[in-house]
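Engineer: sequence plus the predicted model coming up.
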Amino acid sequence: METLRIPGTDLTPTRIGLGTWAMGGKQWGGTDDDQAIRTIHAALDKGVTLIDTAPAYGFGHAEEVVGKALADGGRRNDVVLATKVALEWGDGIDGVVRNATARRIEQEVEDSLRRLRTDTLDIYQVHWPDPKTPMEETAGALQRLHQAGKIRAIGVSNFSPEQCRAFREVAPLHTVQPPLNLFEREAERDIIPYAERENLAMLTYGALCRGLLSGKMSRESRFQGDDLRQSDPKFQQPRFDQYLAAVAALDELARERHGKRVLELAVRWLLDSHANGIALWGGRRPDQMDPLDAIDGWKLSRDDLTEIDRILETHITDPVGPEFMAPPSR
């Protein structure tokens, strides 16, 4: 599997990483822990060496699942382990809100180390910028953790270039994490060019656009309980039909030109479009890791990329981004 050296560090993870948001259960209609652990093991067995998680995924539950999975068989040292900080919940707080104060970061890092059953976090990322906390306070807290050896690399998620520049006045920055997939490309306007210029690695999230690019959905697909796709504009009509039509056309392109399916094309697009990028692929069942074998060993041509853009422009006349996922400030 392809790897990427994260500049300024000795970390060289695979360019496909396992995302664990759905394993937390919240906002995804529940989860099965034993099955989630088998999924993590299946990804590692196929060569994945990066796992990305966060305390906000199930209010700590996803981190606990990851910690247990890596403890089983002593697999912690086989993995570049990335988690996040600076969201809070509970005790009178309605849902999840941003909190990047030094006090919150100092508390969260200890909680994450405990849940993940480790002494060091490989990549520690500010989950969302907090407009109510001075950037120098947030960056200073991460810098101290880095100097203390509790974290090996510093990252930010959902930051703008301006916010990255302010952060880097105080602390080093090794990674950024924007949302990016064939249907959500707003990051290509600002943070992705910035990361390329500044030699920062990108852990792009949402590779399959919450399952939409898996090729497994249809007009009959339904989402239950607290599944966030019930509020995702892409899954509401008439947009849903537009995106499904694009998926069908992309699948036909993948089959006719490469003998692949739309899922493999979607991940391949991420890898071929941005050389400094890592694609985070979410899953919570072992069989969802099976397509990993079909992603290496081929590339999209310039003509393929042009045709992909034409398909998107033809079928998606009312595009919408991932803005609905942003948590509020305190």
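Structural biologist: On my side now, so go ahead. Numbering: from 1, shown residues only.
Engineer: all contacts plus neighbour counts: C-alpha atoms, from now on.
Structural biologist: Fine.
Engineer: can you give me the strands for the stretch 101-250 of the chain?
Structural biologist: Remark: strands assigned in the stretch 101-250 of the chain by DSSP state E, counting those that start in this stretch are 121-126, 151-157, 175-177, 201-204.
Engineer: next, format those as TSV and append distance to residue 219.
Structural biologist: As requested, the strands of the stretch 101-250 of the chain are exported to TSV (distance: least, Cα to Cα, whole Å):
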stretch	distance to residue 219
strand 121-126	36
strand 151-157	32
strand 175-177	31
strand 201-204	28
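Engineer: can you redo those strands as CSV with distance to residue 296 and mean neighbour count?
Structural biologist: Rendered in CSV, the data for these read as follows (distance: least, Cα to Cα, whole Å; neighbours: other Cα atoms under 10 Å):
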stretch, distance to residue 296, mean neighbour count
strand 121-126, 25, 24
strand 151-157, 27, 24
strand 175-177, 22, 26
strand 201-204, 18, 26
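Engineer: which one of these lies closest to residue 16?
Structural biologist: Among the strands of the stretch 101-250 of the chain, the nearest to residue 16 by Cα to Cα is strand 201-204 (9.1 Å).
Engineer: for that closest one, packing partners?
Structural biologist: Here strand 201-204 touches strand 175-177, helix 191-198, strand 277-282, going by 3 or more Cα pairs under 8 Å, 6 or more residues apart in numbering; DSSP states H and E.
Engineer: run the last query once more with 10 Å
Structural biologist: Judged by 3 or more Cα pairs under 10 Å, 6 or more residues apart in numbering; DSSP states H and E, the packing partners of strand 201-204 are strand 16-19, strand 151-157, strand 175-177, helix 191-198, strand 277-282.
Engineer: now the residue of the chain most remote from its centre: how far from residue 265?
Structural biologist: Most distant from the centre of the chain: residue 256, at 29.3 Å, with distances by Cα atoms, centre = their mean. Counting by Cα to Cα, to the nearest Å, the gap from residue 256 to residue 265 is 12 Å.
Engineer: take this one as well and set it beside the first:
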Amino acid sequence: METLDLDGNGLTASRIGLGTWAIGGWMWGGTDEAESIRTIQSAPDHGVTLIDTAPVYGFGASEELVGKAVKQGGMRDRVVLATKCALEWDAKERVARNASRKRIVKEAEDSLRRLQTDVIDLLQVHWPDPQVDVRETAEAMAELREAGKIRAIGVSNFSPEQLDAFSEIAPVDVAQNPYNLFERQIDADVLSWIREHDTRLLAYGALCRGLLSGRMHADREFPGDDLRNADPKFEQPRFGQYLAAVDALETFAQEQFGKHVLELAIRWVLDQYPRSVALWGARQPTQLDPVDGVWDWHLDDDARGEIERIVDTHVTDPVGPEFMAPPTRG
């Protein structure tokens, strides 16, 4: 397992993190508590020590499951707990951005309680809030660190301009953005900022909502409120383009490296930037088994160039992850 110092002060995490949005159930067709707990507790068996969650994932459910799993498993000294703040919701599960100091402080206290811990290792502003001065947001995060409530500060889905403004008040230890073979938008802006400032990257959606798992098929259906029902990547004819790219990537991975497309996709994220962490969503322990095939090999420049050529050849009508952005308050 490859590791990374998240804050420059010894907060060491694995370069693959367990993403727990789906475990929260909301927008993923429900959840199985016992199976979720087993999944979380099995992560360190694969060297996965970073667990990423958020209050909005199941409206507290994901954090509570993480907290229960970590406590029952006696894992607190073996894992890095990362969560988020700055989103609010109402009784009808309508989500909106709120990065005010009051909201951030309240969410941090609620997260500490749900996670059953006295310190959050990494707290991230989930989305920028155009209705709140970014300095107020940054000051609230800095105050939480000074009070010993959090160890490292992160932001998620911020632009370079927003990162500049935030970092004038508080350091950005970690930036979390969508990044995978099909969603490479940050190559044009955010990744340059991250490199220049020696910031760590948490790449969410590293498997692009399962598209890069190699297990999708054209007639796949998603139950209930599964967010993929609203994701334009899963609508035909575009869905067929992405599946064709996955098939070609699978062939390339097997012929060149003896690997599968899932392992290739994660290795690509890690080799794009040496201070990156790829978030791997899983709801069953067996979904973490392929983690073991990511280590001890790398993609050189020629391989990464060929991978991107394959994607661009097959996906002629690409679309980004914009559909996931929550609205501002009304």
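Structural biologist: Everything's here; your move. Only a predicted model underlies this, so the values are computations on that prediction, with no experimental measurement involved.
Engineer: hang on, the earlier thing: residues in contact with the residue farthest from the centre of structure 1?
Structural biologist: residue 250 (Cα atoms under 10 Å, 6 or more residues apart in numbering).
Engineer: same thing with residue 311 of structure 1?
Structural biologist: By Cα under 10 Å, 6+ apart, the residues touching residue 311 of structure 1 are 245-250, 253, 305.
Engineer: residue in structure 2 paired with it?
Structural biologist: Aligned counterpart of residue 311 of structure 1 in structure 2: residue 310 (TM-score structural alignment).
Engineer: what residue in structure 2 is paired with residue 25 of structure 1?
Structural biologist: Under the alignment by TM-score structural alignment, residue 25 of structure 1 pairs with residue 25 in structure 2.
Engineer: its match and residue 282 touch, don't they?
Structural biologist: No: the pair residue 25 of structure 2 / residue 282 is not scored as a contact, 11.8 Å apart, by Cα atoms under 10 Å.
Engineer: how close does residue 285 of structure 2 sit to residue 34 of structure 2?
Structural biologist: 11 Å.
Engineer: those two: which is more packed in?
Structural biologist: Shown here are residue 285 of structure 2 and residue 34; by other Cα atoms under 10 Å, residue 285 has more neighbours (16 against 11).
Engineer: the closest residue to the match of residue 25 of structure 1 other than its chain neighbours: neighbour count?
Structural biologist: Leaving aside its sequence neighbours, residue 25 of structure 2 sits nearest to residue 31 (Cα to Cα, 6 or more residues apart in numbering; 4.5 Å). By other Cα under 10 Å, the residues close to residue 31 of structure 2 number 17.
Engineer: center of structure 1, which residue is that?
Structural biologist: Most central in structure 1 (Cα atoms, centre = their mean) works out to residue 205, at 2.8 Å.
Engineer: so it sits right up against residue 267, yeah?
Structural biologist: No: Residue 205 of structure 1 is beyond contact range of residue 267, at 11.0 Å (criterion: Cα under 10 Å).
Engineer: which neighbours do the two share?
Structural biologist: With Cα under 10 Å, 6+ apart as the test, residue 205 of structure 1 and residue 267 both reach 181, 278-281.
Engineer: spatially, which two of those are the most separated?
Structural biologist: 181 and 278 (11.6 Å).
Engineer: overlap of the contact sets of these two?
Structural biologist: Common neighbours of residue 181 of structure 1 and residue 278, using Cα under 10 Å, 6+ apart, are 204-205, 207, 267, 270.
Engineer: any idea what residue 196 of structure 1 aligns with in structure 2?
Structural biologist: Per TM-score structural alignment, residue 196 of structure 1 is aligned with residue 195.
Engineer: and its match, what is it in contact with?
Structural biologist: By Cα under 10 Å, 6+ apart, the contact set of residue 195 of structure 2 is 201, 273-275.
Engineer: output those residues in JSON lines; the columns should cover distance to residue 167 of structure 2.
Structural biologist: Output for the contacts of residue 195 of structure 2, formatted as JSON lines (distance: Cα to Cα, whole Å):
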{"residue": "201", "distance to residue 167 of structure 2": "15"}
{"residue": "273", "distance to residue 167 of structure 2": "21"}
{"residue": "274", "distance to residue 167 of structure 2": "22"}
{"residue": "275", "distance to residue 167 of structure 2": "18"}
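Engineer: could you identify the most distant pair in those residues?
Structural biologist: Greatest spatial distance among these (Cα to Cα): 201 and 274, at 9.2 Å.
Engineer: quick check: neighbours shared by the two?
Structural biologist: Common neighbours of residue 201 of structure 2 and residue 274 (criterion: Cα under 10 Å, 6+ apart): 15, 195.
Engineer: what's the first helix or strand after the longest helix seen in structure 2?
Structural biologist: Counting residues, the longest helix found in structure 2 (DSSP state H) is helix 238-257. Once the chain leaves helix 238-257 of structure 2, the next helix or strand it forms, by DSSP states H and E, is helix 261-272.
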